[in-house]
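Undergrad: any chance you could fold what I've pasted below:
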Amino acid sequence: MSPLIEINDPAFAGANTILIDARGGQDSYQRYLAGHLKNAIYSDLDQHLAAKVTDAAIGGRHPLPAVKSFSALLGSWGITSDSRVIIYDDKSGAFSAARLWWMLRSLGHEQVQVLNGGVQAAVKAGVVLSTDAYTPTPVKLYHTHGDYAGTVDIEETGAAAQDERRLVIDVRETPRYLGQTEPIDLIAGHIPGSVNLPYILNLDADGKYMPAEILRSMYLDAIGDVAHDEVIVHCGSGVTACHTLLGMAYAGITEPRLYVGSWSEWSRRDLPMATGNNN
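TA: Reported below is the predicted structural model:
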């Protein structure tokens, strides 16, 4: 199953389909109420897709919630292992939609996709949005087997960035990677040895993912001879990195892993940091 779905796909009307509005951010619930896909469940990044932060130096600004808690949440949304889950946001998947997609995939859920182009694509296609809050019918606890797969910790990320046989990709905007600006975290810069491949390059002018063959060429050019399972992707706090992991999956590259803590954790740990094109 492709990780992306177009708004005209008949699966949106499927009896077994669960829609999730994961646009998140400030005033996200008000924006959800102002207009969302009919029967879409509201999801908030901080409330639903991340654990409570006690110290961003341990896990970053958006650490993953405990699997048991996330499983209970999925059950409250009516999601079972047989559900087809379609997720969207209003940032071309770059805010919370790709994060939720990655979380479900990392727990082994097969039928999960992100709406290509987000809610804007639905509006452009003439879909009438709903202003009614949707309450799902809960089911029993979603059954998972083990922890989130495909993650790496801060120690492994640091070692990988200094190993020519491995690759650490930073998907933040280039000015943040270069250390020219840092609007969120405490210190500007990047992990020494990491390379910059901004997530925005995944998108075309309409806010949709570039064709799979173009993305594959771009990713393979960056990866070079590095084995795909030795590629680590990160961002500021483990959210937009998932946008690139989704793009990679769309392009047929499924092995790269996620450093969840990302720059928000690294920059708070008194570790080496680089600026400019210095590595």
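
Undergrad: contacts and neighbour counts: CA atoms only from here.
TA: Fine.

Undergrad: got the contact list for stretch 168-186?
TA: Contact with stretch 168-186 is made by 157, 160-161, 188-190, 193-200, 231-236, 240-241, 244, 263-264, 267-268, 274-277, as judged by C-alpha atoms under 8 Å, 6 or more residues apart in numbering.

Undergrad: neighbouring contacts of the helix or strand containing residue 73?
TA: Using DSSP states H and E, residue 73 sits in helix 67-76. Here helix 67-76 makes contact (C-alpha under 8 Å, 6+ apart) with 48-49, 80, 136-144, 147-148.

Undergrad: structure for this one too, so we can compare:
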Amino acid sequence: MSPAYQTLISATALREQLDGSPAPLLLDVGFDLADTEAGERAHAQGHLPDAHYLHLDRDLSGAKTDAQGRFRGRHPLPERERLAERLAGLGLSTGRQVVCYDAQGGMYAARAWWLLRWLGHAAVAVLDGGRQAWHAEGGALEGGAPAAPAPGDFRAAPPLVPMLDADALQARLGQLRLIDARAPERFRGEVEPLDSQAGHIPGASNRLFKLNLQEDGRFKPAEQLRQEFEALLPPFPAGQVVHQCGSGVTACHNLLAMEHAGLLGSQLYPGSWSEWSADPLRPLAKA
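TA: I've put the predicted structure just below:
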């Protein structure tokens, strides 16, 4: 498929691409934090043709503690080689287009998109509007499991996206532009339903990831996104921007929106607030 889609792909364009050879590899990553098996059940009931399911906890996240027993966050990054082998087993070959989708506004699909780029795979996009957009365009769904694919030749390559850890972030607080994708009330520290402490990393600005979407669940136009992000933190050198959220998932949604808007080069802090707040020695802010 050429040229490759690298941020978003519409349902109409995807239907056209599925007639090509090779067809895109479709990854259903729908999930529910309150019912961690709901996404897999929904996939079994109906998914895009030949789509494979990846689970946020089992496939798209790694061990919550490191070799020294330190907490890495609720959804730390998986082992690169393990995820690369999993994707190759689903038929991924170098250069093959990948399309990730969910039914939650892209919040999990954006995580999968970032991880593919972290593995060095450029030809990956999120289905704009997700499963709902596919259905609205008259796209068919199928149940059950897809046929076992022929393994691909994909191997992890140098990352295409930058990231930094908690120590590196703390050392550069005040020098970086930090964007927190959580809900405003969590950012302000009024409530904290999931993590050790309430509040946010000092110096962060808040942009709820859902603000990237229109009412129909599709992303806002690229130029509108660009204007909104530039207004958030002027002046806006994208290479000095770090995205975080609660556990490194919805932060990828803001990162995808920036990339789609042509604001390239921002970083991810994967551990996010769940890792940061678990260490009582790290600074925090409220309101």
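
Undergrad: TM value for the aligned chains?
TA: Once superposed, chain against chain, the TM-score is 0.92 (TM-score structural alignment, normalised by the length of the first structure); 273 aligned residues with a C-alpha RMSD of 1.7 Å.

Undergrad: ok so, going back, in helices only, show me the contacts of helix 67-76 of the first structure.
TA: If you go by DSSP state H, those have residue 48 in helices.

Undergrad: residues in the first structure matched by stretch 180-188 of the second structure, start to end?
TA: Using TM-score structural alignment, stretch 180-188 of the second structure corresponds to residues 170-178 of the first structure.

Undergrad: and the matching stretch, how far out from the chain's middle?
TA: 17 Å (C-alpha atoms, centre = their mean, to the nearest Å).

Undergrad: how about it: buried residues?
TA: Going by neighbour count (16 or more other C-alpha atoms under 10 Å), the buried part of stretch 170-178 of the first structure is 170-174, 176-178.

Undergrad: filter the contacts of stretch 168-186 of the first structure down to the buried ones, ChimeraX style.
TA: Those of these that count as buried under 16+ other C-alpha under 10 Å are selected in ChimeraX with:
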select :157,160,161,188,189,190,193,194,195,196,197,198,199,200,231,232,233,234,235,236,240,241,244,263,264,267,268,274,275
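
Undergrad: narrow the contacts of stretch 168-186 of the first structure to those in helices?
TA: Of these, the ones assigned to helices by DSSP H are 157, 160-161, 241, 244, 263-264.

Undergrad: got the residues you listed as CSV, with distance to residue 69 of the first structure columns?
TA: Listed next are these as CSV, based on distance: C-alpha to C-alpha, whole Å:
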residue, distance to residue 69 of the first structure
157, 26
160, 31
161, 32
241, 22
244, 26
263, 25
264, 23
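
Undergrad: with respect to residue 213 of the first structure, which of the residues you listed is nearest?
TA: Residue 213 of the first structure lies nearest to residue 244 out of these, by C-alpha to C-alpha, at 14.5 Å.

Undergrad: chain neighbours aside, what residue packs nearest to the aligned partner of the closest one in the second structure?
TA: Alignment note (TM-score structural alignment): residue 244 of the first structure maps to residue 254 of the second structure. Using C-alpha to C-alpha, 6 or more residues apart in numbering and skipping residues adjacent in sequence, the residue nearest residue 254 of the second structure is residue 209, 5.7 Å away.

Undergrad: to which residue of the first structure is that neighbour aligned?
TA: By TM-score structural alignment, residue 209 of the second structure lines up with residue 199 in the first structure.

Undergrad: check the gap between its match and residue 127 of the first structure for me.
TA: To residue 127 of the first structure, residue 199 of the first structure is 27 Å away according to C-alpha to C-alpha, to the nearest Å.

Undergrad: many thanks, we can stop here.
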